[in-house]
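Enquirer: quick one, fold the following:
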Amino acid sequence: MFRRKTSTQTEQEINDAKIKELKALIGQLSGRSSLYCSDACLKRYLEARSWNVTKAKKMLEETLKWRSTFKPEEIRWNDVSGEGETGKIYKAGFHDRSGRTVLIMRPGLQNTKSLDDQMKHLVYLLENAILNLPEDQEQMCWLIDFTDWTLSTSVPIKSARETINILQNHYPERLAVAFLYNPPRLFEAFWKIVKYFVDAKTFSKVKFVYPKNQESVELMSSFFDEENLPTEFGGEALLQYNHEEFSKQMNQDEVKTANYWGLLVESNNGFSGAEIAPEPIQTNP
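Expert: Next up is the predicted model:
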């Protein structure tokens, strides 16, 4: 299980051996689980557990169990579009300087009360963002805008805890950085509770950013082109969420989702995408 590094073994060789070991331990998989558990996926779970194969195996098995019941690849925009009407979470139309997908969250625009529907909406957007990552990228950025945020409009602790659980336990190593932009003082009390649900690795990726703080301004500038960054995050772009246009984009992307997972997707012209396949053809994750 644990190997001593020899003088001739490189770190890459050791990591490759652990990926191979993890693959052997999880055994033969089929269907969507087989497609999900690519070498890149196994590497992310190992990285999330500091390359401890036993812990990575446990984490991955829990995710496979979760995916078998939650079925994230089967969620369609029509199922969750009501959650997205206010633009409380959406995929931005720009990337960071590294070309990574950017998700924008505006918790002050929460518009529903159903935790199950909120999580379905979150997972749908995570799956879509991952599917649209450039081939050379595995992680995404989060921009969290605290305009209109108050304790009365804040996400309940239960919702925040489940959000964190999904992000760090079922989408490991998908977060590059999360910017909490200009949070009010009231948020500090909320954060003192929420941060206990966040593991150390995820915690290190959460950055508090304040527009009048020079260090914060420089940090944002190092990640984003000011011309693309919305004004609410200190940039120059005047962007406004358009639910109708975003819905069109999501519906178009569902053909790509269907083809990837080997599913059928219903469109205005009937069904499109691949036929249901028990063993989808593997492509880059």
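
Enquirer: all contacts plus neighbour counts: C-alpha atoms, from now on.
Expert: Fine.

Enquirer: give me the three-state assignment for the residue nearest the centre of the chain.
Expert: In the chain, the centroid-proximal residue (CA atoms, centre = their mean) is residue 126; its distance is 4.2 Å. Classification of residue 126 by DSSP: H, G, I helix; E, B strand; the rest coil places it in helix.

Enquirer: now the helices for this protein?
Expert: 11-26, 31-36, 39-48, 53-70, 77-80, 115-131, 157-170, 185-194, 200-203, 214-223, 243-261 (DSSP state H).

Enquirer: adding distance to residue 137, write those out as JSON lines.
Expert: Listed next are the helices of the chain as JSON lines, based on distance: least, CA to CA, whole Å:
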{"stretch": "helix 11-26", "distance to residue 137": "19"}
{"stretch": "helix 31-36", "distance to residue 137": "17"}
{"stretch": "helix 39-48", "distance to residue 137": "11"}
{"stretch": "helix 53-70", "distance to residue 137": "21"}
{"stretch": "helix 77-80", "distance to residue 137": "24"}
{"stretch": "helix 115-131", "distance to residue 137": "9"}
{"stretch": "helix 157-170", "distance to residue 137": "17"}
{"stretch": "helix 185-194", "distance to residue 137": "28"}
{"stretch": "helix 200-203", "distance to residue 137": "18"}
{"stretch": "helix 214-223", "distance to residue 137": "15"}
{"stretch": "helix 243-261", "distance to residue 137": "18"}
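
Enquirer: quick one: which of those helices is nearest residue 230?
Expert: Closest to residue 230 of the helices of the chain is helix 214-223 (CA to CA; 11.6 Å).

Enquirer: next, the second sequence, to be compared with the first:
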Amino acid sequence: MTVTTMDETNEEKKTGELPENEGNVITLVGEKSQLSEEVERKGCEEILAALNEDEKSRLSDEHMALRHLRAEKGDAKLAIKKLKKALQWRKEFGVDKIKNAFSKNGDQEMRSVMTLENETGKCYVRGYDKEGRAVFYMRPVLENTKEEINQMRQLVYHVERAIACTARKSGLEKFNIVIDYKGFRLRDAPPMSTSKHTLEILQDYYPERLHRAYMFNPPFIFRTFWNLIKAFVDPVTKQKIVFCHGKAGLVEMADKFDMSTVEDFTGGTAGELRAFDSQEYLASTPFDHTFDEA
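Expert: Got it, this is the predicted structure:
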């Protein structure tokens, strides 16, 4: 992990090192510090000191330790425990193999899995909010598979892609999720194990990454599904969930997004955008670009 100063944001630093000047300010681009500078600096030092060299080499980026520290409200010991678990998960789950499935030397089996999982367009990253955070769209009624592990690989691919797109576009840390529940029926609800697994990945392994989750067109029957899973949603994540109904939902979107760039089911003013093309998105579009990005 690198801890950067306000004027060193664009300088490359070796993973696991702290700047020599102990008076430097820890910062995440576009994010307000949740703790005092001293607490964050000392906490990050404690976390990095607790990692072995292999763990340090597997940090996803220079701010991973800081995000875990903030997620645990400054409790460095708990952050160390959670971070070590996340690093082990990334290794065992094969996050790098998932991310690189469509690179020149990508794993062919993983590529086949991702191609099948994505063929209906149930998940994709497209566009940004006004501040440059990528938008990860989910459309549950287009679910086409039943194998949980591969569905989770699909989730991780898109989380990683949304993060990469946001970083390239604006240098920010977080991304948005927009879920379209149009046509959702109770039989479309995923098994409880899948819902819990999804929440575990987002909350435990990607803390401080979600900006907002917008829920569009939730039918009355969705309340039954929500009542089943909300007990597993941590309080911080609950605060980020926005249920978008009618005009109030459109106002919420218009405040945060250029409405000419979002899908029509969110109130987009451009009508239907170009139809999603899974093959183009996976195989031809750079990983750090959203679909149909100019």
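
Enquirer: quick one on the thing from earlier: select, out of the helices of structure 1, the one closest to residue 96 of structure 1.
Expert: helix 214-223 (5.7 Å).

Enquirer: what are the buried residues along the closest one?
Expert: 216, 217, 220, 221, 223 (16 or more other CA atoms under 10 Å).

Enquirer: repeat for stretch 66-82 of structure 1
Expert: 67, 72, 73, 74, 75, 76, 77, 80, 81.

Enquirer: for the counterpart of the first one in structure 2, give me its contacts.
Expert: Pairing criterion TM-score structural alignment: the partner of residue 67 of structure 1 within structure 2 is identified as residue 90. Shown here is residue 90 of structure 2, whose contacts under the criterion CA atoms under 8 Å, 6 or more residues apart in numbering are residue 96.

Enquirer: mind checking what the residue nearest to the centre of structure 1 lines up with in structure 2?
Expert: Using TM-score structural alignment, residue 126 of structure 1 pairs with residue 159 in structure 2.

Enquirer: OK, contacts around that match?
Expert: Counted by CA under 8 Å, 6+ apart, residue 159 of structure 2 has contacts residue 136.

Enquirer: could you check how far the residue nearest to the centre of structure 1 is from residue 30 of structure 1?
Expert: 23 Å (CA to CA, to the nearest Å).

Enquirer: likewise for residue 122 of structure 1?
Expert: Applying CA to CA to residue 122 of structure 1 and residue 30 of structure 1 gives a distance of 26 Å.

Enquirer: which of these two has more neighbours?
Expert: residue 122 (20 against 12; other CA atoms under 10 Å).

Enquirer: ok, the more buried one - contacts?
Expert: Residue 122 of structure 1 neighbours (CA under 8 Å, 6+ apart): 89, 163.

Enquirer: also residue 212 of structure 2?
Expert: Contacts of residue 212 of structure 2 (CA under 8 Å, 6+ apart): 175, 176, 177, 240, 241, 242.

Enquirer: neighbours around the third one, how many?
Expert: I take that to be residue 177 of structure 2. Residues near residue 177 of structure 2, counting by other CA under 10 Å, number 20.

Enquirer: now the contacts of residue 212 of structure 2 as JSON lines including distance to residue 195 of structure 2?
Expert: Converted to JSON lines, the contacts of residue 212 of structure 2 look like this (distance: CA to CA, whole Å):
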{"residue": "175", "distance to residue 195 of structure 2": "20"}
{"residue": "176", "distance to residue 195 of structure 2": "18"}
{"residue": "177", "distance to residue 195 of structure 2": "15"}
{"residue": "240", "distance to residue 195 of structure 2": "17"}
{"residue": "241", "distance to residue 195 of structure 2": "15"}
{"residue": "242", "distance to residue 195 of structure 2": "18"}
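
Enquirer: out of the residues you listed, flag the one nearest to residue 226 of structure 2.
Expert: Relative to residue 226 of structure 2, and with distances defined as CA to CA, the nearest of the contacts of residue 212 of structure 2 is residue 241, at 11.8 Å.

Enquirer: measure that closest one to residue 219 of structure 2 for me?
Expert: On the measure of CA to CA, residue 241 of structure 2 and residue 219 of structure 2 end up 16 Å apart.

Enquirer: likewise for residue 74 of structure 2?
Expert: 39 Å.

Enquirer: out of the two, which sits in the more crowded spot?
Expert: residue 74 (20 against 14).

Enquirer: map the more buried one across to structure 1 for me.
Expert: In structure 1, residue 74 of structure 2 lands on residue 51 (TM-score structural alignment).

Enquirer: thanks again, I'm all set now.
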